[in-house]
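1. heads up, no residue letters with this:
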């Protein structure tokens, strides 16, 4: 089954880390990806621009209205994601726990089963 693993960076938490700690989190994604590529569980990944670059689109009366984002006001926002293929939810959780962000107090990793996808990387 495929799973979406979403990372929620928090600017305040990251700013409180030392430069070495921040670098360990950011640079730790390379070895993580290599490990799950070797196991065949890696499907894809993406990194998103900051939430300050987002827009919200709503159609009212047939007319699109675009406003500055993000959609919800929060300290945490989706900053990136991995798509993985794992034998079950327990393994998906184990893979998520390997992501460097998971070991940082105040950062979160969310795992969701993908119930439908279409396209080459999803």
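-> Good, I have the coordinates. Because the structure is a prediction, the values reported are computed rather than measured.

2. Only C-alpha atoms from now on, for both contacts and neighbour counts.
-> Will do.

3. what residues does the strand or helix carrying residue 4 touch?
-> Element membership of residue 4 [criterion: DSSP states H and E] is strand 2-8. With contacts defined as Cα atoms under 8 Å, 6 or more residues apart in numbering, strand 2-8 is touched by 76-86, 92, 96, 101, 107-114.

4. this is the other structure I want to compare:
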């Protein structure tokens, strides 16, 4: 099964800090890491909306939350439980690890027919 992990940071997380070393080592060694993508700072992004046919573009991060996605990982593992186990490594589950205040979202991926991949 394939899962998308969204890595969130918020104001409590130090900028530029890496939280994913344990996760990457475990997922890579098990052959479960399909892809990884780091995102640029949200302040240089834009939000595009269309309302009643009118396109608007807003500079900066998506408003309404202090959390923002800083990276995404695609896993191919045997179960949701395994995906959660790997996400917990990134979120700081091991003793002495820094905790990721924004959290890690785990979502199953689906194909165009709506079936889990």
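-> Yep, it's here. Everything quoted here is computed from the prediction, not taken from an experiment.

5. Give me the TM-score for these two chains.
-> Here the TM-score for the pair of chains, by TM-score structural alignment, normalised by the length of structure 2, is 0.75; 108 aligned residues with a Cα RMSD of 2.5 Å.

6. Tell me the buried residues within the contacts of strand 2-8 of structure 1.
-> 76-86, 92, 96, 101, 107-109, 111, 113 (16 or more other Cα atoms under 10 Å).

7. In strands only, show me those residues.
-> Among those, DSSP state E puts 80, 81, 82, 83, 84, 85, 108, 109, 111, 113 in strands.

8. Greatest separation within these: which pair is it?
-> Based on Cα to Cα, the longest span within those runs between 85 and 108 and measures 20.3 Å.

9. mind checking how far residue 19 of structure 1 is from residue 70 of structure 1?
-> 27 Å (Cα to Cα, to the nearest Å).

10. Spatially, which residue comes closest to residue 4 of structure 2, not counting chain neighbours?
-> residue 74 (4.7 Å; Cα to Cα, 6 or more residues apart in numbering).

11. Can you name the residues that contact the alignment partner in structure 1 of the one you found?
-> When structure 1 is aligned by TM-score structural alignment, residue 74 of structure 2 is paired with residue 83. Neighbour list for residue 83 of structure 1: 2, 3, 4, 5, 42, 43, 44, 45, 122 [criterion: Cα under 8 Å, 6+ apart].

12. how far away is the first one from residue 44 of structure 1?
-> When Cα to Cα is the yardstick, residue 2 of structure 1 and residue 44 of structure 1 sit 11 Å from each other.

13. the more surrounded of these two?
-> residue 2 (22 against 16; other Cα atoms under 10 Å).
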